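Visitor: Here you go, sequence then predicted model.
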Amino acid sequence: MHSPSGGSQPRITTASTGWGRPDRNGRRRRSPPRSFGNIAHDALVELQKTVEETVQLMVMRGGNIQFIDSSTASSRRRHCAWGMRVGDKMPAFVSAGGKAMLARLANSELEDLYRTGLRPWPTGRIDTLATLKRNMTKVRRVDFATNFEETEQGVVGVGVSINDPDDRPVAALTTATPSIRFNRADMPDHVRPCAGTAYCGRQHHGAVAGGRAPAGG
């Protein structure tokens, strides 16, 4: 992900988690450790204040995404709006955040991930591997993903992937907005803050892993 323009953004601090570093077998972690959710929550709350919509943090679980934290537009409770609660899972290819993470994978990895087919979803629009690959090509071009009432009716999502220093997806941030008041012209106001938060988290981790002191501010 390219560095987003604009002022300072809330950062997801990953320095104390070892996120993205090799494990004892030399393999890099593909998902954040349990402590990641606690560390990221403050940044999630600050992001919610910026976009003034519900924001969610999710990780990949096989071909699904799982919500691990949320900050709602009405409170700071860890409760996902629109019926989605922390711990819930759904197919990655219907969620904006899930799509953003899937787009970081090669087509061969998508084939392996969904080798038994795509799980049906009542409001989903992607139902074949070929359709998924075409959609991922579009997401890779713009570096963010959307879902227009694909997770459920009445909700629009905008999502970006949080990547490790090797550009591998480990989590995603999304905004969730009622479709009745979502304006496509406002999409940059969702993408930029989410991308800024994700970018700061990646940069902070890279500095610590490389033995450099992270920049302040």
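Guide: Noted; the coordinates are in hand. Residues are numbered from 1 along each chain as shown.
Visitor: Could you use CA atoms for every contact and neighbour count after this?
Guide: OK.
Visitor: helices or strands next to the lengthiest helix in the chain in the packing?
Guide: Longest helix of the chain, by residue count under DSSP state H: helix 187-209. For helix 187-209, the elements it packs on are helix 35-51, strand 155-163, strand 169-178, judged by 3 or more Cα pairs under 8 Å, 6 or more residues apart in numbering; DSSP states H and E.
Visitor: Using a markdown table, lay out those together with mean neighbour count and distance to Lys99.
Guide: Shown next, in a markdown table, are the helices and strands packed on helix 187-209 (neighbours: other Cα atoms under 10 Å; distance: least, Cα to Cα, whole Å):
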| stretch | mean neighbour count | distance to Lys99 |
| --- | --- | --- |
| helix 35-51 | 19 | 20 |
| strand 155-163 | 27 | 8 |
| strand 169-178 | 25 | 9 |
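Visitor: of all those, which lies closest to Glu149?
Guide: Ranking the helices and strands packed on helix 187-209 by proximity to Glu149 (Cα to Cα) places strand 155-163 first, at 5.1 Å.
Visitor: Below is an additional structure, to be compared with the one above:
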Amino acid sequence: MSKAKGPPAQAATPDPRLYIQAVERAMRVLEVFGHDPQPLSLAEIAAAVGIDKSGAQRLCHTLRHLGYLEADPGGQGLRPGLRLMDRSFDFLRMHPLVERATPALMELRRATQERVDLSLPDDLSIVYAVRLQSKRETFFATLVGRRLPAFCSSGGRAMMAALPDAVVEDILARSDRRPLTPRTITALPALRAKIAEARTDGYALACEEGLLGEIVLAAAVRDRQGRPVAAIHIAASLSEWEEADFRRRMAPLAMEAARALSG
């Protein structure tokens, strides 16, 4: 069993004396587009958030005024506004690990000539914070902020390998283990085996589990207490790499970069 401590516990429910439900509803309006990435009407937003159309109209009017929503130029409804990009910029420039990791990731990108990513853990998911592209990419694979389930991503498994068994079991039990591709591993015994493999090897590998034709290898970055705080990914095309060759070439580079950023 890994000796690293689990992530800090969070309150199961917010303190009702401090919790502002109007703010929650506004955030839920913005989050709707993460589940349905297309322009949405007021009626569609109201249904997705679980509020009446009048309430949705007031929230959307306010968010449009502030620049967090905008009208779709094609007249199909509302979509996220440009002001949201400012908040992403704020997060990235103020995150100490993102700033410290960027030069190392750029060097790793030069050494591998393949896509290099940095992901951050968020409970059951990983979120890509840095993405340095290679010569061929699909659109979504280039975007900062993309979220993937931890259970089926190399970065998620690499970070879970640095957690105690009880924490890993909790993550797997709460995960929605629907497959992203026909090759996504979803069975619990097989997932436990992949995480155990990552503990032994020092890195995790996922082959076509998030995107067909893609192989991704990841190593965890740890803090001073040994807790996983990020993962470094190297991704490539199976049309150019055999799995064994990819492991042999990329695993030492990913692990060395992760060690350099740990602590």
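Guide: Yep, it's here. What you are looking at is a predicted structure, and each value in this text was computed from that prediction instead of being measured.
Visitor: Mind telling me the TM-score for this superposition?
Guide: TM-score of the superposed chains, computed with TM-score structural alignment, normalised by the length of the first structure, equals 0.70; 169 aligned residues with a Cα RMSD of 2.3 Å.
Visitor: thinking again about what came up before, nearest approach to Tyr199 of the first structure belongs to which of the helices and strands packed on helix 187-209 of the first structure?
Guide: Set against Tyr199 of the first structure and scored by Cα to Cα, those come closest in strand 155-163, at 7.4 Å.
Visitor: which residues of the second structure does that closest one align to?
Guide: Counting by TM-score structural alignment, strand 155-163 of the first structure falls onto residues 214-222 of the second structure.
Visitor: and the angle from the longest helix of the first structure to helix 35-51?
Guide: 140 degrees (axes from the mean of the first three to the mean of the last three Cα atoms, to 10 degrees).
Visitor: And helix 187-209 of the first structure, what's buried?
Guide: Residues 190-206, 209 are the ones in helix 187-209 of the first structure that count as buried (16 or more other Cα atoms under 10 Å).
Visitor: Would you map the helices across the stretch 1-150 of the second structure?
Guide: Assigned by DSSP state H, counting those that start in this stretch, the stretch 1-150 of the second structure shows helices spanning 21-35, 42-49, 53-66, 83-94, 96-112.
Visitor: List the contacts of the residue positioned nearest the centre of the second structure.
Guide: Nearest residue to the geometric centre of the second structure (Cα atoms, centre = their mean): Val127, 1.9 Å. Taking Cα atoms under 8 Å, 6 or more residues apart in numbering as the criterion, Val127 of the second structure is in contact with Ser119, Leu120, Pro121, Gly145, Arg146, Arg147, Leu148.
Visitor: counterpart of the fourth one in the first structure?
Guide: Residue correspondence, TM-score structural alignment: Gly145 of the second structure in this structure matches Gly87 in the first structure.
Visitor: so its match makes contact with Asn64?
Guide: No: counting by Cα atoms under 8 Å, Gly87 of the first structure stays clear of Asn64, with 11.7 Å between them.
Visitor: More neighbours: the two, which one.
Guide: Ranked by neighbour count (other Cα atoms under 10 Å), Gly87 of the first structure and Asn64 place Asn64 first, with 18 against 13.
Visitor: ok, now which ones touch the aligned partner of the more buried one in the second structure?
Guide: In the second structure, the residue paired with Asn64 of the first structure according to TM-score structural alignment is Ser125. Contacts for Ser125 of the second structure (Cα under 8 Å, 6+ apart) come out as Arg147, Leu148, Pro149, Ala150, Phe151, Gly156.
Visitor: and those residues, which of them are in strands?
Guide: Arg147, Leu148, Pro149 (DSSP state E).
Visitor: Comparing the helices of the stretch 1-150 of the second structure, which comes out most buried?
Guide: Ranked by mean neighbour count under mean count of other Cα atoms under 10 Å, the helices of the stretch 1-150 of the second structure are led by helix 42-49, which reaches a mean of 18.
Visitor: which residue numbers in the first structure go with that one?
Guide: Aligned using TM-score structural alignment, helix 42-49 of the second structure spans no residues in the first structure.
Visitor: on contacts alone, who are the packing partners of that helix?
Guide: Looks like helix 42-49 of the second structure contacts helix 21-35, helix 53-66 (3+ Cα pairs under 8 Å, 6+ apart).
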